[in-house]
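Q: sequence? don't have it. structure:
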């Protein structure tokens, strides 16, 4: 990851390009600006996308993901298997689970042990929602404390947003409470691009305001009617977002896929083929 000073200097110098439509960005690249691409080793998929077809035997689905080209996945549970059992399935399918959605209010020792068994680099809190600012602040304190414990164990704790974190509670956005009340040393951000857009914010502005804490993207497209869409079929200009940012993982997701394996293939191919 670049330094904050180096990145922000470059981003601000090219900031006008972020607002251009994707076709304009492609034209500019053709006229001399180097094209970037998402590295294949940075592409992952959130297995929540495939929950409807996992059934009692997740191995055929995981093997199909490997056949598509995925080498990394993000977990949302282990489908009734122990961490060791699921890790063995992943190895047979030539996949690594570098990230997982977990809770922090239970046994952190168990979270750490399972994460090590599964080979995680990141563990991420996927969802909380509170009615009062005091509750958000109490959660933020717990998040920072858990992040300190996990960092000492060699793991990075993240927070995954939805739209509601960008709606004010008692005059303050919960997202701002979280970022102000935690340190980048202990808590990183897994920015869900769909939910950021649905929440009325610019993902690039969120990234810049919190650089370099945004380390993972949930890459999820949004149809014109606001519903979920497979990558490249919706309205989000990922090329413009990626051109102005730099993260370590691009995680494909669709909360309500019509055909989960088609969604997985379309998402992988889209990220591999995208130039920005």
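A: Sure, I can see it. Just so we're clear, the structure is a prediction, and the values are computed from it rather than from any experiment.
Q: C-alpha only now, for contacts and for neighbours.
A: Fine.
Q: all helices in this protein, in order from the N-terminus.
A: Assigned by DSSP state H, the chain shows helices spanning 4-13, 15-18, 22-30, 51-54, 59-68, 83-92, 108-118, 133-152, 174-181, 193-198, 203-209, 238-243, 260-273.
Q: determine how far the last one lies from the middle of the whole chain.
A: The offset between the C-alpha centroid of helix 260-273 and the centroid of the whole chain comes to 16 Å, using Cα atoms, centre = their mean, to the nearest Å.
Q: same thing with stretch 250-267?
A: 14 Å.
Q: which parts of it are buried?
A: Across stretch 250-267, burial judged by 16 or more other Cα atoms under 10 Å covers 250-257, 260-261, 263-267.
Q: nearest to residue 111, of these?
A: The closest of the buried residues of stretch 250-267 to residue 111 turns out to be residue 251 (Cα to Cα; 21.2 Å).
Q: next up, a structure to set beside the first:
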């Protein structure tokens, strides 16, 4: 039985532990381990139900969707049908990657409106822009145009009860007349409306330091992609904990980053099969990072 005195003592001890070790606060409010479903892009379209069951059994409680289109929805399922399967497996789609190419390039809102509606049905928190096609990111003016459209989309998302995020690769860190596309996006988007999903692999692959980005832009990076670099071939992924990236200092700086969600992603180079790989990554993170 928990008495009032026991509760006060327990609470006081917990508070003292947090003050003594800030990292303890992170473990007390243990983050959910998410999976970017693009990792399972070969399996998912064939059998959504079984694939998501295996995701849940591997230890994940959150997912990030991908692949939505107005025509095919989510691999032939409507957002309502997908939400039902997620609920049955106690999975939350806290974010989704939505291709907003037509809006970013020419301002047409059909895709964006459909994406917002799908994200609302899934009860997501974030609608995330995953990619910008090469012809539309060749110079400073291109990135300024993207930033302006991202700001516009973020206003629409806020009105719908969503937050908008931008996911990076390595090309954003290429310099154009001495400035990177990523710097333009950070500077010219509304910091109160536009957030970033920092792909740690791509930041490091581009020769940049995530910790430096956290320090220079505190609170902007609300989500991360966590994937490791293969020891033999740095152009390939590997299971988290099996490669060359030291994630411990990154997770220790999660508060400065502003990170509230993160997603394991592995695009290639699975050790045996993708399901074993996602479980291996989940186990490593659970035991060593959070």
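A: Noted; the coordinates are in hand. These numbers come from a predicted model, not from an experiment.
Q: and the gap between the equivalent of residue 82 of the first structure over in the second structure and residue 139 of the second structure?
A: Residue pairing (TM-score structural alignment): residue 82 of the first structure is matched to residue 78 of the second structure. Using Cα to Cα, to the nearest Å, one obtains 38 Å as the distance from residue 78 of the second structure to residue 139 of the second structure.
Q: contacts only, for the alignment partner in the second structure of residue 68 of the first structure.
A: Using TM-score structural alignment, the equivalent of residue 68 of the first structure in the second structure is residue 58. Contacts for residue 58 of the second structure (Cα atoms under 8 Å, 6 or more residues apart in numbering) come out as 275, 278, 279, 282.
Q: swap the cut-off to 10 Å and go again
A: 52, 275, 276, 277, 278, 279, 280, 281, 282, 283 (Cα atoms under 10 Å, 6 or more residues apart in numbering).
Q: aligned partner of the fifth one in the first structure?
A: Structural alignment (TM-score structural alignment) places residue 278 of the second structure against residue 264 in the first structure.
Q: do you know how far that match is from residue 175 of the first structure?
A: Counting by Cα to Cα, the gap from residue 264 of the first structure to residue 175 of the first structure is 29 Å.
Q: related to what we said a few turns ago, wait, the match of residue 82 of the first structure touches residue 115, no?
A: No: using Cα atoms under 10 Å, residue 78 of the second structure is not in contact with residue 115; the gap is 11.9 Å.
Q: tell me which of those two has more neighbours.
A: residue 115 (24 against 15; other Cα atoms under 10 Å).
Q: so for the more buried one, what's the nearest residue that isn't a sequence neighbour?
A: Closest residue in space to residue 115 of the second structure, ignoring its immediate chain neighbours: residue 98 at 6.4 Å, by Cα to Cα, 6 or more residues apart in numbering.
Q: counterpart of the one you found over in the first structure?
A: By TM-score structural alignment, residue 98 of the second structure lines up with residue 102.
Q: residue 265 of the second structure now?
A: Here residue 265 of the second structure is matched to residue 253 in the first structure, going by TM-score structural alignment.
Q: thought its match was touching residue 231?
A: Yes: if you go by Cα under 10 Å, residue 253 of the first structure and residue 231 touch, sitting 8.7 Å apart.
Q: any common contacting residues for those two?
A: 219, 220, 221, 263, 264, 267.
Q: which of these lies closest to residue 58 of the first structure?
A: residue 264 (14.9 Å).
Q: that closest one and residue 70 touch, don't they?
A: Yes: counting by Cα under 10 Å, residue 264 of the first structure touches residue 70, with 9.0 Å between them.
Q: touching both of the two, which residues are there?
A: Shared contacts of residue 264 of the first structure and residue 70, counting by Cα under 10 Å, 6+ apart, come down to 44, 45, 64.
Q: can you give me the distance of residue 93 of the first structure to residue 67 of the first structure?
A: Residue 93 of the first structure is 9 Å from residue 67 of the first structure, by Cα to Cα.
Q: check residue 97 of the first structure too.
A: Residue 97 of the first structure is 16 Å from residue 67 of the first structure, by Cα to Cα.
Q: quick one: which of the two has more around it?
A: residue 97 (23 against 13).
Q: what lines up with residue 48 of the second structure in the first structure?
A: Under TM-score structural alignment, residue 48 of the second structure pairs with residue 58 in the first structure.
Q: got a list of what the residue nearest to its match when sequence neighbours are not counted touches?
A: Of all residues not flanking residue 58 of the first structure in the chain, residue 79 sits nearest, at 7.6 Å (Cα to Cα, 6+ apart). Residue 79 of the first structure makes contact with 51, 54, 55, 56, 57, 58, 86, according to Cα under 10 Å, 6+ apart.
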